[in-house]
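S.K.: for reference, the sequence and a predicted model appear below.
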Amino acid sequence: MLTANLVADPRLLNEYLDYHATQFEKWSKVSDGFFNAQFQQLLLYRNGRQLMLVISIRKHKSLDKLNTKTTENNPRVDGWNTRMKKYQEGISGTSPGEVWV
């Protein structure tokens, strides 16, 4: 389970939600990256500005190792991740530049 915040800007929040509403049509390679990483399930919840990301993986596997497979031979995922950084920030107590913890 990972958490991050959305930036405190209503316009950017709406952009973020729009990207996710059309993700499977316009950014289908992102879900291919999750498949490549062998994620069993990926759930995203939002409470106000706070995001909660739940990633289910196989027993005895490492999220750090599997996560690198999301971008392997898949530059579209890199583009998505770069774009999403505009909308996300770390929760209180994270280091500068640290987003998902």
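M.R.: Received, thanks.

S.K.: for the rest of this, base every contact and every neighbour count on C-alpha atoms.
M.R.: Noted.

S.K.: secondary structure element holding L13?
M.R.: helix 10-21 (DSSP states H and E).

S.K.: let me redo that: K29
M.R.: helix 28-36.

S.K.: for whichever helix or strand comes after that helix, the distance to its chain's centre please.
M.R.: Sequence order places strand 41-47 as the next helix or strand after helix 28-36, per DSSP H and E. Here strand 41-47 is found 9 Å from its chain centre; the criterion is Cα atoms, centre = their mean, to the nearest Å.

S.K.: now stretch 74-90
M.R.: For stretch 74-90, the distance to the chain centre is 8 Å (Cα atoms, centre = their mean).

S.K.: what's the end-to-end length of it?
M.R.: 25 Å (Cα to Cα, to the nearest Å).

S.K.: stretch 93-101 now?
M.R.: 10 Å.

S.K.: take a look at this one as well, against the first:
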Amino acid sequence: MKQYCLALDLKNDPVLIAEYEAYHKKIWPEIEKTIFDSGITKMEIYRVGTRMTMIMETDDSFSFSKKAVVDKNNPKVQEWEDLMWKYQQALPHAKAGEKWMLMEKIFSLTK
């Protein structure tokens, strides 16, 4: 198992934030399938203000580059991504077109 943490911002609009969260109470079944099919075994999104953090647990078959290719060729995923972009905004230091950005682990504590 591997774990990844990613960040992205939402637009600072309470109505849009509420709509975004409503979509995530029951994501489209096609989106859920593509997530699990890619090797992601668990995904959680947390929010404070407009900042979101996604934590993903994956099996050994997962690859960001492989998922990007599969997603780019899936019309339903593209429809979902286009819809979600209505609510999302890139982090200030993101490159053009970059959405969820991989975070660097800087601390870990285990008992």
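M.R.: Alright, I've got the coordinates. Computed from a predicted model, the values in this text were never measured in an experiment.

S.K.: kindly provide the TM-score of these chains.
M.R.: In this superposition the chains share a TM-score of 0.79, using TM-score structural alignment, normalised by the length of structure 1; 97 aligned residues with a Cα RMSD of 2.1 Å.

S.K.: picking that back up, mean shift between the helix holding K29 of structure 1 and structure 2?
M.R.: Mean deviation of helix 28-36 of structure 1 relative to structure 2 after superposition (mean Cα distance after the TM-score superposition for structure 1): 0.8 Å.

S.K.: what's that helix in contact with?
M.R.: Residues from elsewhere that reach helix 28-36 of structure 1, judged by Cα atoms under 8 Å, 6 or more residues apart in numbering: 23-24, 69-72, 74, 76-77, 80.

S.K.: give me that answer again for 7 Å
M.R.: 69-71, 74, 76-77 (Cα atoms under 7 Å, 6 or more residues apart in numbering).

S.K.: quick one on the thing from earlier: mean per-residue distance, the helix holding L13 of structure 1 to structure 2?
M.R.: Comparing helix 10-21 of structure 1 with its match in structure 2 after superposition yields a mean distance of 1.3 Å (mean Cα distance after the TM-score superposition for structure 1).

S.K.: how far off centre is the next helix or strand after that helix?
M.R.: In the C-terminal direction, the helix or strand that comes right after helix 10-21 of structure 1 (DSSP H and E) is helix 23-26. Remark: helix 23-26 of structure 1 is offset 14 Å from the chain centroid, using Cα atoms, centre = their mean.

S.K.: quick one on the thing from earlier: got the buried residues for the helix holding K29 of structure 1?
M.R.: By 16 or more other Cα atoms under 10 Å, the buried positions in helix 28-36 of structure 1 come out as 29-34, 36.

S.K.: cool, and stretch 54-65 of structure 1?
M.R.: Across stretch 54-65 of structure 1, burial judged by 16+ other Cα under 10 Å covers I57.

S.K.: then stretch 10-18 of structure 2?
M.R.: For stretch 10-18 of structure 2, by 16+ other Cα under 10 Å, it's 10-11, 17.

S.K.: repeat for stretch 65-76 of structure 1
M.R.: So for stretch 65-76 of structure 1, counting by 16+ other Cα under 10 Å, buried means 67, 69-71, 76.
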